[in-house]
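In: Provided below for reference: sequence and predicted model.
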Amino acid sequence: MASLTLMEIAQLTRGKILSGNHGRIFSGFEFDSREIKNGDLFFALVAQRDGHDFLLDAYRRGAKGAIISRDVTPPHSDFGLVKVSNTLQALQDLAREIRKEKELKIVGITGSLGKTTTKEYTAALLSSQFSVLKSKKSFNNQIGLPYTLLHLEENHQIAVLEMGMNHRGEIRELTTIAPPDVAVITGINPVHTQFFADLEEIAAAKREILEGASPGATAVLAGDDRFCLRFAQNWSGPVILFGQSPECSVRISNLKLEGWGGYSFDLIYHREKIHLRLPVVYQSYVYNFAASAATASVFSLSLEKIQKTASTLKPLPNRGEVIDLGDGIHVINDVYNSSPPALEAALDNLSPLPARRKIAVLGDMLELGVEAKKKHFQIGQKLAHLGWDLLLTVGPLSYNFARGAFASGFHPHQVISVDKAKEAAEKIPSLIQPHDLILVKGSRRIKMEKIIERLKQDFQGGKN
């Protein structure tokens, strides 16, 4: 991490030191008081909660200073306080200045789906040859991206950063902190539709990663996406397309689902080709891998290193990971989030897998605006047409899954509807039989992880 004195931090954030030793050195930075380590600097961010209310907690956990925007009493006479007009802006300014001091290549990744998987796979591939910093978890917003940059080490050569948004202008702001040298767009899909009139508006918001890229940046774009193809045509710099279409220089072909063993496929890597296998049950993981390989090709990573790293890749936690409960029972843990295109793809991808019965445990899909009920209804219809056997809905919007399923031939005994994930967690264990497949998926705020925890407890004794 960067090592800065309190005076340097005050200068870079345009703040005023109120207390503490001006020469005290800080090399750890946190905005969550629960994550504080001894000697850290705490950013009192003002969001849903006011970080100033947790200053004392941060001090008790070892913080030796804080960035604040309102007057507070220092918890100790030697505690460093720097007052700024806006603590979030100070976090971003500090990250921006630290990034400027490094000889560092920035890989920025955005898209409607698959950002985190692409980020993780890209970082894994590049780490076979370079020292790589990557975004923690899904830290992809105005807080998470600068926070990641504050963890830069002297030896880092590449930063792989996820750039998310649910409003226009948010990605543009992120690119002012870290202008990408490689700008990756995984595709444009109808998510966050509550905040956008149509796909054109979503595409325009995602295009901001290109508009804010460094001069001469390479665009890595989904070659099967009409919006990305339009971006490619208008991009003046180098372009690498990935996907299945013949125009893609990094291309997936001969894609085949090998049961619970995952997908096998050929990867065409510019002028080379290799046969690979990924232990995943969602096709999207293969496309995310293609995006990662295309990004790696910008840095001239050899196909041999890509092959070696590919053998280590797995599904990300809570994003389509397969949990074996024994007796041939497989749970698809996809509780991180949900949207219409992602859920439709999940139902399609899982339908061919061998199972005695297929059970969908589905929570509300949020941020869909006026289309919410309609989208849930349509997916309920799709689920019935694909031949799924049971449906357990969680939340008020999800009852529309049931309505759609009934409209397409489901019978009342095939559907259970509850209001909360806790209720679903109590019901689901008794429904499961040997050789069942159970998909558990919903938006984050529905807390579908409670269902996964209950299944692990009942069938595995709580083991991961």
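Out: On my side now, so go ahead. Residues are numbered from 1 along each chain as shown.

In: Please make it C-alpha for all contacts and neighbour counts, starting now.
Out: Fine.

In: any chance you could map the helices in the stretch 51-200 of the chain?
Out: According to DSSP state H, counting those that start in this stretch, the stretch 51-200 of the chain carries its helices in the segments 55-60, 87-100, 115-126, 144-149, 170-177, 199-211.

In: Below is an additional structure, to be compared with the one above:
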Amino acid sequence: MTLWTAAEAAQATAGRSTCEWQANGVSIDTRSLQPGDLFVALKAARDGHTFVAQALEKGAAAALVSHIPEGLDDSAPLLIVDDVQAALEDMGRAARARTQARVVAVTGSVGKTSTKEMLRDVLSAQGRTHAAEASYNNHWGVPLTLARMPADTQFAVIEIGMNHPGEIAPLSRMAQPHVAMVTTVAAAHLEAFDNIDGIAHEKAAILEGLVPGGTAVLNADLDTTPILLAKARAVGAAIVTFGRNGDYVLSDVTLSDACTIVRAQAGGDNILFKIMSAGRHFAMNGLAVLAASVALGADRDLAAHDLARWQPPAGRGTRETLLLDSSDTDLTLDLIDDAFNANPTSMAAALEVLAAAAPRDGVGRISKGRRIAILGDMLELGEDEAEMHRALADLPFVHDLDLIHCVGPRMHAMWDALPEHKRGKWCDTAQELADRVTRVIDAGDVVLVKGSKGSKVSLVVDALRRAARPKGRKTKDS
């Protein structure tokens, strides 16, 4: 299906097309480009104009450029504009304007991507649904997601993130959501803000893009909830809250080894749903998804049923079984890969999941299965980062863990505060622990790996996978 013609893209961007072309998709990376894509030559870490010839050789329909790249001339299929980033934004706005889709925008300090994927799953069962790939939630990710949206989309899910003040509002105005959700407000990217209230004001800015009559779906359980509510009232939004005391009330959460059972109420109705992955935070996100789905016009009961199809995206709590010895299929461990990001709130949630996990006894060298955490630095926390790391040792879930290995200079504060019998290895870098990780795990263990992406603790995950063979996930694939 044609996504963009040369004439449509030229009109959207006020650019000049060198010839007629039709694109079926939009790409910013030659490594993932598909034949028929429009290649967008963004200037990021490297200038995308350097890769235009390669993109065309791989079958790109055309390239969006600010000048004719070296080695090409105007016989090449090009859309020439003044500024490529601005043109991508213009295409995003044009794509949003030509669709009748019901749009939901999601932000929050924790849970944006998981909630976006939950919404993708439940809405896909009720209409043609378009959603951001991976964590495409920044100044190029949001317009790229919009520019990729087919005109006949019925539901669209847009994730919006931030690192600094002033980033969310313009992206929300571009998306023009019918529903805007704030999953939570927590100490993430705190070094760019004076305090947690500053983060709340920035998250609340997602409401500035709401279409008239739009709905704000807000977490009711936060110290900063009044900031979110005040913003919603200021923009004239309808307000739906979720949490222990919200319009959607979380009544009970039961964590088992590999699933979460959630009981809730809304509008006098009892709601029961299951998520095939353990996590109290997933229960809250699922409740928010139900509230947003109803605000979009979807069926709540069907959405609740379909939440059971969802599982966490890679690196965000995915659970898999690794076979440690191909000659003995009983010699396995369970890996919880949560190595994509971390802050104090998400660390606590992940440690609760590990505490609820069930190791297996009698299968390894040690004979007793263990709950083992491998934790990397939490980044961008500001001047109180040392205390935030140390305080992790005081979490009640630590009592149920057997060993905690720590990675990075910041995480040394937690390591120092741990009881000696729970203190595993401390390494300055993730590579150091990755090189020795097979010596600190055993069959029957459940191993959580979590840290900020910049801590590179995912190297430990990679090392575990290289040393073993995936036997199969313990949770159902979506």
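Out: Structure received. In this text, all values refer to a predicted model and were calculated from it rather than measured experimentally.

In: Counting neighbours, what do you get for the residue mapped onto residue 346 of the first structure from the second structure?
Out: Following TM-score structural alignment, the counterpart assigned to residue 346 of the first structure within the second structure is residue 350. The number of residues packed near residue 350 of the second structure is 27, by other Cα atoms under 10 Å.

In: list the contacts for residue 350 of the second structure?
Out: The contact partners of residue 350 of the second structure, taken as Cα atoms under 8 Å, 6 or more residues apart in numbering, are 279, 317, 338, 448, 450.

In: Next: residue 376 of the first structure.
Out: Going by Cα under 8 Å, 6+ apart, residue 376 of the first structure touches 340, 365, 397-398, 400-401, 404.

In: ok, now residue 349 of the first structure?
Out: Per Cα under 8 Å, 6+ apart, neighbours of residue 349 of the first structure: 281-283.

In: Go again with 6 Å.
Out: Going by Cα atoms under 6 Å, 6 or more residues apart in numbering, residue 349 of the first structure touches residue 282.

In: Compare the helix or strand where it lies with the second structure and give me the mean distance after superposition.
Out: Element membership of residue 349 of the first structure [criterion: DSSP states H and E] is helix 340-350. Superposing on the second structure places helix 340-350 of the first structure at an average distance of 1.9 Å from its equivalents, by mean Cα distance after the TM-score superposition for the first structure.

In: quick check: the helix or strand following that helix aligns to which part of the second structure?
Out: Where DSSP H and E defines the elements, the next helix or strand beyond helix 340-350 of the first structure is strand 357-363. Strand 357-363 of the first structure corresponds to residues 370-376 in the second structure, going by TM-score structural alignment.

In: and the matching stretch, how far out from the chain's middle?
Out: 22 Å (Cα atoms, centre = their mean, to the nearest Å).

In: for stretch 93-111 of the second structure, same thing?
Out: 15 Å.

In: In the first structure, what range does it match?
Out: Under TM-score structural alignment, the match for stretch 93-111 of the second structure is residues 96-114.

In: now the helices for the stretch 251-400 of the first structure?
Out: Applying DSSP H, counting those that start in this stretch to the stretch 251-400 of the first structure gives helices spanning 283-298, 303-310, 340-350, 372-385, 399-407.

In: and the aligned partner of residue 160 of the first structure in the second structure, how far is that from residue 23 of the second structure?
Out: Aligned counterpart of residue 160 of the first structure in the second structure: residue 157 (TM-score structural alignment). Counting by Cα to Cα, to the nearest Å, the separation of residue 157 of the second structure from residue 23 of the second structure is 22 Å.
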